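1. I'd like to go over a predicted model; first the sequence, then the structure.
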Amino acid sequence: MMRKRSASTATYLGRTLEYDPNPYDIPVTCYLERPSGQRKKKLNQYLREERVGKGRHGEVYLSHDTLHEHRAVAIKVVKRSNPKDKIKLLRRNYQQTDGSTKQALNSTENSVRREVAVMKQCRHPNLAQLFEVIDDPREDKIYIIMEYIPGGPVEWTHGEDHLPLLTLAQTRRIMRDVIVGLEYMHAKGIVHRDIKPSNLVYTANRSCVKLIDFGISHIMLPPAPKKEKDDPVDPELRALFPVTDLTRRIGTPSFLAPEVVWFHDDSDNTSTVSPCDSPPGGSRSASSANVSTTFPIPKVRPPITPAIDVWSLGVTFFCLLFGHTPFNPSSDNDNVHHNEFMLYHLICTQDWLPDDYMGADRLWTGGRHPQDQSSEAYAVLHLLDEMLQKAPKDRIPLSQVKRNPFILQDVLDPKEWLRYTTPLAASPENLSGFIKSAARKFVNVLSPKTKGSGS
């Protein structure tokens, strides 16, 4: 029987986010057994096999759980620290005057603990699931046992040609899966912060896409009460997710929102920048409807909210449609820092421009602002426009993205699908039942043509 879960809420830009102080019961094992002769092969009940991935802080191995019918799992192996952590700690200790030797907040071990804390809050059919954490203090590594998702990341472009690989129907199905998973995270008060195609992974039969990699995700905790004893949030969790962490430029540069890459502009704030380079293999429209516009940089940084994920999802949507990112600074300069700054300048000030055609099915776009409101291109580009608004307050929320005609196309019963994919439709006490029923309903309310995300 599931225990009652009391939640706290916080409001950001008029949107209510829910923080649940009682995460799902994920076992944390404090011992590690490696039988002699199998030290590299067996970790407790898990048989480790080949490496299937490498992340920011560790390697991921395919393994099998001998206590659960040899089900396939993914084990992420992370070292507690690396040489950079030691430098950061020495610098911090030198700067401290109170004698404290606490680890720097961006140390490898704390990054792992943040990822685990986020995954403990999440249980959804479109999010990678956490099963167990092996954290033996005698070991120099932490082992995170997660759901194994064998279909591989979403492939979206033809290599050097930079042409779209996916049809519009495939893109629509992928977007639907990501939207409902991300909307669930936002309802729980969690910002993913690294939405991009490589973090979208197919299940075995490509019937579903799941969102992975919560390494830089952030739990937006409710404000601390005046009395510490009245705080429903664990003090260690507050230390892991300080509000100031949101202003850091972490993530994948091309997918960062304008408010994340914001910088103070000392000019008259009306400066212009050359349009983005034409993408390799891409075809920018030469029509007058595709004239680029520029935007001023705000004098004050806009607030960092879950809207940063909507921007990143919009960039991802653009990639799936056109086979390249929307902002591409000139590559003439070999200075990495200069190119990154130019990219940030484009993100903050430059409008995006579509190609002449979108999708592998080569649908004519009709320019930046297509005139035919009944066309599919109009619905797609209008949605992109709403997702890629420079000001976060003007950006469309996910609850409205999922109601866009393009997203709902091919859904047999849109009202039923919207009801069963809305995270707040079920009370926290019934969340487990909601997840099971939703997993079935996701398929049942789609027409037969849309039951596969990959083909």
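-> Yep, that arrived. Numbering: from 1, shown residues only.
2. from here on, just use CA atoms for contacts and neighbour counts.
-> OK.
3. leaving out the residues flanking it, which one is nearest to the most centrally placed residue in the chain?
-> The chain has Ile195 as the residue nearest its centroid, 3.2 Å off, counting by Cα atoms, centre = their mean. Residue nearest to Ile195 in three dimensions, not counting chain neighbours: Ser312, with 5.5 Å by Cα to Cα, 6 or more residues apart in numbering.
4. and the helix or strand containing the one you found, what does it pack onto?
-> Ser312 is part of helix 307-322, with elements assigned from DSSP states H and E. If you count contacts as 3 or more Cα pairs under 8 Å, 6 or more residues apart in numbering; DSSP states H and E, helix 307-322 packs onto helix 168-187, strand 357-358, helix 376-387.
5. turn those into a markdown table, including mean neighbour count.
-> Shown next, in a markdown table, are these (neighbours: other Cα atoms under 10 Å):
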| stretch | mean neighbour count |
| --- | --- |
| helix 168-187 | 22 |
| strand 357-358 | 23 |
| helix 376-387 | 20 |
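6. now those as TSV including distance to Ala74?
-> Listed next are the helices and strands packed on helix 307-322 as TSV, based on distance: least, Cα to Cα, whole Å:
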stretch	distance to Ala74
helix 168-187	20
strand 357-358	35
helix 376-387	33
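7. what's the closest of the ones you listed to Pro125?
-> helix 168-187 (7.4 Å; Cα to Cα).
8. quick one on the thing from earlier: looking at it, the residue nearest to Ile195 is touching Pro253, isn't it?
-> No - at 10.2 Å, Ser312 does not count as touching Pro253 under the criterion of Cα atoms under 8 Å.
9. between these two, which is the more surrounded one?
-> Ser312 (24 against 16; other Cα atoms under 10 Å).
10. what distance do you get for that one to Asp85?
-> Distance from Ser312 to Asp85, counting by Cα to Cα, to the nearest Å: 29 Å.
11. how about Val315?
-> 32 Å.
12. more neighbours, these two?
-> Taking other Cα under 10 Å, Val315 and Asp85 do not tie; Val315 has more neighbours (27 against 18).
13. who's in contact with that one?
-> Counting by Cα atoms under 8 Å, 6 or more residues apart in numbering, Val315 touches 196, 255, 325-326, 388.
14. let's verify Gly215: helix, strand, or coil?
-> coil (DSSP: H, G, I helix; E, B strand; the rest coil).
15. dump the residue contacts of the closest residue to Leu320 other than its chain neighbours.
-> Excluding its sequence neighbours, the residue lying closest to Leu320 (Cα to Cα, 6+ apart) is Trp156, at 5.5 Å. Counting by Cα under 8 Å, 6+ apart, Trp156 makes contact with 164-166, 197, 319-320, 323.
16. pasting the second one now:
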Amino acid sequence: MSHRREPSVKETLDASITETNDGERSLNNYILKDEIGHGAYGTVSLAIDKETNTKYAIKEFSKSRLRKKDKANYFRRPPRGGMRGARGRGRGGAIFSNQSLNDPLYLIRSEIAVLKKLNHKNVVTLFEVLDDPENDSLYMVFEMCEKGVLMDVSINKKTTPFSDEKCRRYFREMVLGFEYLHENDIVHRDIKPDNLLLSSNDVLKIVDFGVSEIFTKGNDLMKKSAGSPAFMPPELCAADHGQISGKAADIWSMGVTLYCLAFGCLPFVKDNIIDLYDSINKDDLEIPNNNVDPKLVDLLYKILEKSPEKRITMPEIRVNPWLTNNGNEPLISTEENCSEMVTEITEDDLSSAIKTISVGGVFAVIGAVNKFKRLSRSSHSASESDLAKLKAIGDSENSV
């Protein structure tokens, strides 16, 4: 399988929004159309290039919201062992200066530098970064995934499951995409159908690297939680959980996503966030349909294994009988899948990721307190004692 050539990411530091009398808004050469998504830091809009008529997805970020995160001191520790290129130089790596550790812009540059380096068929492409120096917005221009999210499913919403053939097809693409990330020392940490989009030609694209982590080769241990509670592994659903394997956590979330595709619902569903965590930790996996390929059931049990040490690994998944259709449809080799490896992220990459944008907040981290507030709003039945327990989990994650 050949991957696309690495795109050249354009950096535009003098972006501006204009509006015509009939209300049409433009960002430089892009006509901004309907809003197609909304997140903690801003919105995602459909955009059309005036010159080529090509469709893009433009993600807009609010600098003031980022600054608020900064003021609340929602900082994470630097990635374990530093960024790529700092291997073998001790914890933290030589490229982390005291100034960069206290500079929220550094974290933003880091993520954009990573996005520039990713080059895989099943990972979304970043084309351009724009700054509007006179206003509150920073923009990132991504390839458009016209068919939208892989599946619309949540705690409160069931949907029509996919056929076995369709499940296998999309899960194979997930495996190739996340194997590529893991081989490049990147864990996603927020795998769910919402973050898996489909292109116009039905190719799965991994998106949203907002809470991803880069780790030193051979050491994917991390402590802080990230992602959506219903997709979190058991090892993150307890106070004082200590360090956990980022790769194993990603694999659990892949399993929850596969379960959604196969059955149109989540494997662990509770109204209360604390009960949900307890369910993920303690309840047995239930298969809601007796008419399921036993090999798929076996794979789900191996992926949704409570113990991360016993959980199936990526090399084992890629040769699984269900995924390979009893060996008749093997995946391409890991070597071929990861042939276009991420090059080392250097000091120059970080300094040039966004050259002059002045942003005072954190792009790559959603603070635990903010997450707890959001979760408590969505879990109306949570008691004060439940929320106190939840805060205890957060406190344990924030301790260094």
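-> Cool, got the structure. Computed from a predicted model, the values in this text were never measured in an experiment.
17. that older thread, what range in structure 2 does the helix holding Ser312 of structure 1 sit on?
-> Matched against structure 2 by TM-score structural alignment, helix 307-322 of structure 1 falls on residues 248-263.
18. picking up where we left off before, who wins for proximity to Val73 of structure 1 among the helices and strands packed on helix 307-322 of structure 1?
-> helix 168-187 (20.4 Å).
19. whereabouts in structure 2 does that closest one align?
-> Going by TM-score structural alignment, helix 168-187 of structure 1 sits over residues 164-183 in structure 2.
20. check the mean deviation of that stretch from structure 1.
-> Taken over the aligned residues, the distance from stretch 164-183 of structure 2 to structure 1 averages 0.9 Å (mean Cα distance after the TM-score superposition for structure 1).
21. which residues touch that stretch?
-> 120-123, 187-188, 203-204, 206, 247, 254, 258, 261-262, 314, 317-318, 322-323, 331, 334, 337-338, 341.
22. repeat for stretch 203-210 of structure 2
-> Under Cα under 8 Å, 6+ apart, the answer for stretch 203-210 of structure 2 is 111, 121-124, 145, 150, 170, 173-174, 177, 188, 190, 195-199, 363-365.
23. ok, Thr11 of structure 1 touching Tyr19?
-> No - contact criterion Cα under 8 Å: Thr11 of structure 1 and Tyr19 do not qualify, at 10.8 Å.
24. quick one: which of these two has more around it?
-> For Thr11 of structure 1 versus Tyr19, the count of surrounding residues by other Cα under 10 Å is larger for Tyr19: 24 against 14.
25. how close does the more buried one get to Pro223 of structure 1?
-> From Tyr19 of structure 1 to Pro223 of structure 1 the distance is 11 Å (Cα to Cα).
26. Glu259 of structure 1: neighbour count?
-> That count, for Glu259 of structure 1 with other Cα under 10 Å as the rule, works out to 24.
27. I misspoke; the intended subject was Pro83 of structure 1.
-> 7.
28. same question for Asn370 of structure 2.
-> What Asn370 of structure 2 shows, counting by other Cα under 10 Å, is a neighbour count of 14.
29. so it belongs to a helix, correct?
-> Yes - judged by three-state DSSP, Asn370 of structure 2 forms part of a helix.
30. now for it: what does it line up with in structure 1?
-> Checking with TM-score structural alignment, Asn370 of structure 2 has no match.
31. and for Pro233 of structure 2?
-> Using TM-score structural alignment as the criterion, Pro233 of structure 2 maps onto Ala257 of structure 1.
32. now the helices: where do they sit in structure 1?
-> For structure 1, applying DSSP state H gives helices covering 83-95, 108-121, 168-187, 235-240, 307-322, 336-349, 376-387, 398-401, 405-408, 414-420, 431-444.
33. compute the inter-axis angle for the longest one and helix 307-322.
-> Going back to what we said before, that points to helix 168-187 of structure 1. Between the axis of helix 168-187 of structure 1 and that of helix 307-322 there is an angle of 170 degrees, by axes from the mean of the first three to the mean of the last three Cα atoms, to 10 degrees.
34. which residue is the nearest non-sequential neighbour of Lys63 of structure 2?
-> Nearest one to Lys63 of structure 2, counting by Cα to Cα, 6+ apart, is Asp136 at 5.3 Å.
35. now the contacts of Trp156 of structure 1 in JSON lines, with neighbour count and distance to Met185 of structure 1?
-> Converted to JSON lines, the contacts of Trp156 of structure 1 look like this (neighbours: other Cα atoms under 10 Å; distance: Cα to Cα, whole Å):
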{"residue": "Pro164", "neighbour count": "26", "distance to Met185 of structure 1": "28"}
{"residue": "Leu165", "neighbour count": "22", "distance to Met185 of structure 1": "28"}
{"residue": "Leu166", "neighbour count": "25", "distance to Met185 of structure 1": "26"}
{"residue": "Pro197", "neighbour count": "20", "distance to Met185 of structure 1": "18"}
{"residue": "Cys319", "neighbour count": "25", "distance to Met185 of structure 1": "23"}
{"residue": "Leu320", "neighbour count": "30", "distance to Met185 of structure 1": "22"}
{"residue": "Gly323", "neighbour count": "29", "distance to Met185 of structure 1": "27"}
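36. so which of these is the closest to Arg39 of structure 1?
-> Taking these together and measuring to Arg39 of structure 1 by Cα to Cα, the closest member is Pro197, at 35.4 Å.
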